[in-house]
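# sharing a model that was predicted from the sequence below.
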Amino acid sequence: VREEPINLEQAQEHHRYKYFPETGEERYESFLGVPIIHHKKVLGVIVVQQASNSRRFDEGEEAFLVTVSAQLAGIIAHSEATSAFIGPSLIATKEQDLVFKGVAGSPGVAIGQSIVMFPPADFDSVPERSSSDIDADLKLFDGAIDSVRVDIRRVGERLSSQLRPEEQALFDVYIGMLDDKALAGEVQDKIRAGSCAQTALKHVIKDYASHFEMMSDSYLRERAVDIKDLGRRILSYLQEREVVDQSYPDKTVLVSDELTPTMLGEVPRENLVGLVSIKGSGSSHVAILARAMGIPTVMGLVDVPLTKLDQREMVVDGYNGDILISPSDELKDHYSAVLNEDRELDEDLKSIIDLPCETLDGHRVHAWVNTGLMADVVRSLDHGAEGVGLYRTEVPFMINERFPSEYEQMLYYR
């Protein structure tokens, strides 16, 4: 019950020892059992025994088995998740009401049909190739940059009616990355050194992304996703990929390995009801936009087979960080009731949004917001917040290329 290794020198003396000769089990003296645990659930146990020469397994042997069990846990969980879609498993007896646990990215509940969006291009498929015409490769790269810049501006304009300037500034961040002389300049330098445009771009994007991924701060680590998304979009133009128009159901749940703001803008807002990102956290740009737009979002869904999620009825529970695949009628009725309650609550709150927070016996309570971004402040003001209760002072340092001056920090606080 304690879910920990058991290492016994004389196993037969243990009060839970039991020998079952009908199973063909051999008698043993030494025993080491290590649980295979995934998300606090015991999936199985690895056991090694020694029939003679009674001894306690040493620390190195125990540590090795613990390491193996940790590796097996992820493999078994992924296998269970995959087999849940094709037949009976430990997770579910039928392909209905399959529940997968993630991280809440934006609150709310959505019921719709999933559409999996894959990256526009894959760097792993780019070979190491030299340039046969350096000037042509430089021209091709510059054209790809211009095309992606146009695409991002188009997406930003499509979302402009739903986002405040502070939130829409995230798209300016993308444009700024494209205009960054360092990133584009490094690609051009590699092309001039003899690499073809695709190969040069691959090396620069992977270098930039790896630097961000190694950072200790979670917000900065998430920027690796933005870098890779931009890189893949540039690569798709370098490869002259033919753009295929995607149709979206009336109630679309957009699913991807790593959702990005530009993916979000490609779905008509009236069709988009929920978001699911296999990777990512609540500090990602997508989570910030999702909260601003009021779209229920779940992120960080490890061990879920992405290819099995396309074109499925799905519930997105942004309160608890769960997704439910092929929900039964009973579950759909439950979440439909939650949806209706949310709508009624929103309507009720709109009628009192300008009233002070005061109890029936006259006690005044201040509604303050915890924040680190101007976008959070603006949204909170719209929902009746009266001030800032906790301000994350590190944010102005994280989002600038230099330390803000004392005067700049004073303006932030004011």
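Noted; the coordinates are in hand. Numbers count the residues shown, from 1 in each chain.

# please make it C-alpha for all contacts and neighbour counts, starting now.
OK.

# now the helices for the stretch 301-414 of the chain?
Per DSSP state H, counting those that start in this stretch, the stretch 301-414 of the chain carries helices over the ranges 329-350, 374-382, 395-398, 406-413.

# so which of these comes closest to Arg2?
Among the helices of the stretch 301-414 of the chain, helix 329-350 comes nearest to Arg2, with 33.2 Å by C-alpha to C-alpha.

# mind listing what's buried in that closest one?
Buried residues in helix 329-350, counted by 16 or more other C-alpha atoms under 10 Å: Lys332, Tyr335, Ser336, Leu339.

# another one to put next to it:
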Amino acid sequence: MTKMLSTLRSIVQELNGINNLQEALDTIASRVQAAMQTEVCSVYLYDQQSGCYVLKATEGLYKDAVGQVRIAPSEGLVGLVGTREEPINLEDAQSHPRNRYFPETGEERFRSFLGVPIIHHRRVLGVIVVQESQNQRCFDEGEEAFLVTISAQLAGVIAHSEATGAIGGLSITGDQARDVVFSGVAGSPGVAIGTGVVIFPPADLDSVPNKRCEDIDSEIQRFRDAVTSVREDVEQVGERLAPQLRPEEQALFEVYLRMLHDHALPGEVENRIQDGSWAQGALKDVVNQYVRHFEMMGDLYLRERAVDIRDLGRRLLSHLQEGEPETPEFPDNTILVSDELTPAMLGEVPQGQLVGLVSVRGSGNSHVAILARAMGVPTVMGLVDIPVAQLDGREMIVDGYEGQIFASPSMELKTFFESIIEEEQELVRGLEELRDKPCKTLDGHRMPLYVNTGLITDVVRSLNHGAEGIGLYRTEVPFMINERFPSEQEQRAYYREQLEAFAPADVTMRTLDIGGDKALSYFPIVEENPFLGWRGIRVTLDHPEIFLVQIRAMIKASEGLDNLRIMLPMVSNVSEIEEAQHLIYRAWHEVRGEGYKLAMPQVGVMIEIPAAVYQIREIASRVDFISVGSNDLTQYLLAVDRNNPRVASLYHSYHPAVLEALCQVAQDCHDVGKPVSICGELAGDPGGAILLMAMGYDALSMNAANLPKIKSIIRGVDLEMARQLLAEVLTMDSPHVIRSCVELRLRNLGFGRYIRPERSASQFNESVAQGEPTTAATSSRH
């Protein structure tokens, strides 16, 4: 077993450095055959286009059969393994009723069979099979466990390699792929057509995109300059540390210098540049090749040299990037792509040029997704297996409704999505007339609608859409776009702009809420579980110097306007409220002592933690208002990290427990005579707004882009119908059934166009079914 574990580690290390799918599969077949000492190891991959398992690599069967043998899920033992999604271990495969003989493989002489499905995120990618000609040989439990472990480790490698090839326009069979689609999580609704611009962190080799260079001689010179600079750096460090190091430690610098010799690593990089690759991409490929070579070595000392190779590669990359402009060129229709998008990245794109966002990490409820919805930018998150670097400069379509992106789309697909964009624009134009009309139900119930803001551009958009005030101003945004804590004067200017724009309407400002998925580069918070850690009010109470400056800036900004409301985030107990109130009163008295004449602003609490739900009466009796942050409350009630795409499907605002908690909060607040609003994403959901109104919430706050359609819906229903619908869904136990019930009611009322686009990508596929099928590189299980 120890030997098998060592072999497994070696195989995985070898595969991690291979980007070519066929090379990866050939490596799997040969290495597993040798490790298990069996006569045959074959890998079959499921081909979405043909709906069959295709023999893609083998050791032991006839090589001519590779790419030729296709097995339907309903036939053969390979098909049975894939359909059942579990291992099948047979001593005599030929006697099994599902056995099918493929003469072109030469497998008639093999009797023992062990097949294991290769599954990645519930999708069967293929089947790995080992066979033996010995009569009555049954692969033992240890061998079966080894192959299961191998398949689990290889699934991600295969998915990534498959995706890389698909973006390049090739299916797993090597045929031309058309309209390659990758499925993630819908982050912000809408459709965008544009050019991908990959933003990658500095000196990160793995994130370097693949590009062609236009001037080979100039690119080679840039690389040579970088090598010279790194060589000088290494020599200087070696000389400076020489008195403190033993001879064997000094030898490390000699190793670095030897690797930088013209005939070593630099020579191979230059060869790749000569073939047309830009310097960064060539460096990445060569370094990864070296690393893979060293990690496969049996000697521990030599394996550890892979670390030195990586370090050298990062040093070279850093010098190469020094001569580049700080920001890339952004085309008119930019689709920003990154391993993990940040608010700062969004701000780098010139105004009017950002049309879509794609992020490998994060979910539809991450902070960046919320900002994207506020900006009205179509966004797809959680594309776990997509090779980001391949998307740079490539034409793309972002479908923020279905949570999909299309690489290198056909003209037919572009025309289809252009028609959806036109329909969206017509809908927006149709809602413009509602801007100055009151948000009142058919039976006269008044429902104030506020907006969530944070970006300066939100102000104009919110006013144009008829917002009645700000229900949530995210004060952390000015902190996140700076490289240091903003001064009191700087904060005052930010806050004054918001307060003036909406005066005399109320503006609710949430105190600094960092931690979780909102980080400050100059104030890092490193924790294993940041969402249950040091965040929100916990940070600011521990740092009153930060809290007091912010409160003073808010209060001063409200002079002459008196429309400021202060809201405390992430409160879990009464003592936090009392401590914060003490500091707020202190700041207010200090400001008045400086000669400012203003009233004490209202202070409220944001309900985001389940513990606060059960203390509503105690909390509400101590403050002026309550506002529910349904995004975090849902996350904590369901124990689902809303930034984790692996569990994104478990995050559901219509979960019965969430609806029950929201009902309780509204009821308890009214029992003690305090107003309650909600500023989570549920408020901007068509069905959610109806249910929240029925629960008794006094105001809804949402992203500006959602406000017109929510107003249209509320003006088209009556409160009694909403209450009946709420009573009906509270008897249901499935969030999916609840959502379906609510959406059906809205469709029957004529509001189906607000729920999702009338046409989807799946309907496009049906419309072109007579032609060449599309390729799904990352999709649901077949």
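Structure received. Quick caveat: nothing in here was measured; it's all calculated off a predicted structure.

# picking up where we left off before, in TSV, list the buried residues of helix 329-350 of the first structure along with distance to Ser326 of the first structure.
Listed next are these as TSV, based on distance: C-alpha to C-alpha, whole Å:
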residue	distance to Ser326 of the first structure
Lys332	9
Tyr335	13
Ser336	15
Leu339	18
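
# show me where the stretch 251-400 of the second structure has helices.
Secondary structure of the stretch 251-400 of the second structure (DSSP H, counting those that start in this stretch): helices at 265-274, 279-295, 300-322, 343-348, 367-375.

# including distance to Lys139 of the first structure, could the helices of the stretch 301-414 of the first structure go into a markdown table?
Output for the helices of the stretch 301-414 of the first structure, formatted as a markdown table (distance: least, C-alpha to C-alpha, whole Å):
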| stretch | distance to Lys139 of the first structure |
| --- | --- |
| helix 329-350 | 51 |
| helix 374-382 | 38 |
| helix 395-398 | 35 |
| helix 406-413 | 41 |
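
# wait, which of the ones you listed is closest to Ala197 of the first structure?
Of all the helices of the stretch 301-414 of the first structure, helix 395-398 sits nearest to Ala197 of the first structure, with 31.7 Å by C-alpha to C-alpha.

# what does the closest one rub up against?
Under the contact criterion C-alpha atoms under 8 Å, 6 or more residues apart in numbering, helix 395-398 of the first structure has outside partners Leu220, Gly372, Leu373, Phe403, Pro404, Gln409.

# distance to Leu65 of the first structure and neighbour count for these - can I get that in JSON lines?
As requested, those are exported to JSON lines (distance: C-alpha to C-alpha, whole Å; neighbours: other C-alpha atoms under 10 Å):
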{"residue": "Leu220", "distance to Leu65 of the first structure": "35", "neighbour count": "18"}
{"residue": "Gly372", "distance to Leu65 of the first structure": "44", "neighbour count": "16"}
{"residue": "Leu373", "distance to Leu65 of the first structure": "45", "neighbour count": "16"}
{"residue": "Phe403", "distance to Leu65 of the first structure": "47", "neighbour count": "12"}
{"residue": "Pro404", "distance to Leu65 of the first structure": "50", "neighbour count": "15"}
{"residue": "Gln409", "distance to Leu65 of the first structure": "52", "neighbour count": "14"}
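
# could you dump the helices of the stretch 251-400 of the second structure to JSON lines with distance to Ala251 of the second structure and mean neighbour count?
JSON lines is the format used below for these (distance: least, C-alpha to C-alpha, whole Å; neighbours: other C-alpha atoms under 10 Å):
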{"stretch": "helix 265-274", "distance to Ala251 of the second structure": "18", "mean neighbour count": "19"}
{"stretch": "helix 279-295", "distance to Ala251 of the second structure": "18", "mean neighbour count": "22"}
{"stretch": "helix 300-322", "distance to Ala251 of the second structure": "13", "mean neighbour count": "18"}
{"stretch": "helix 343-348", "distance to Ala251 of the second structure": "42", "mean neighbour count": "14"}
{"stretch": "helix 367-375", "distance to Ala251 of the second structure": "47", "mean neighbour count": "23"}
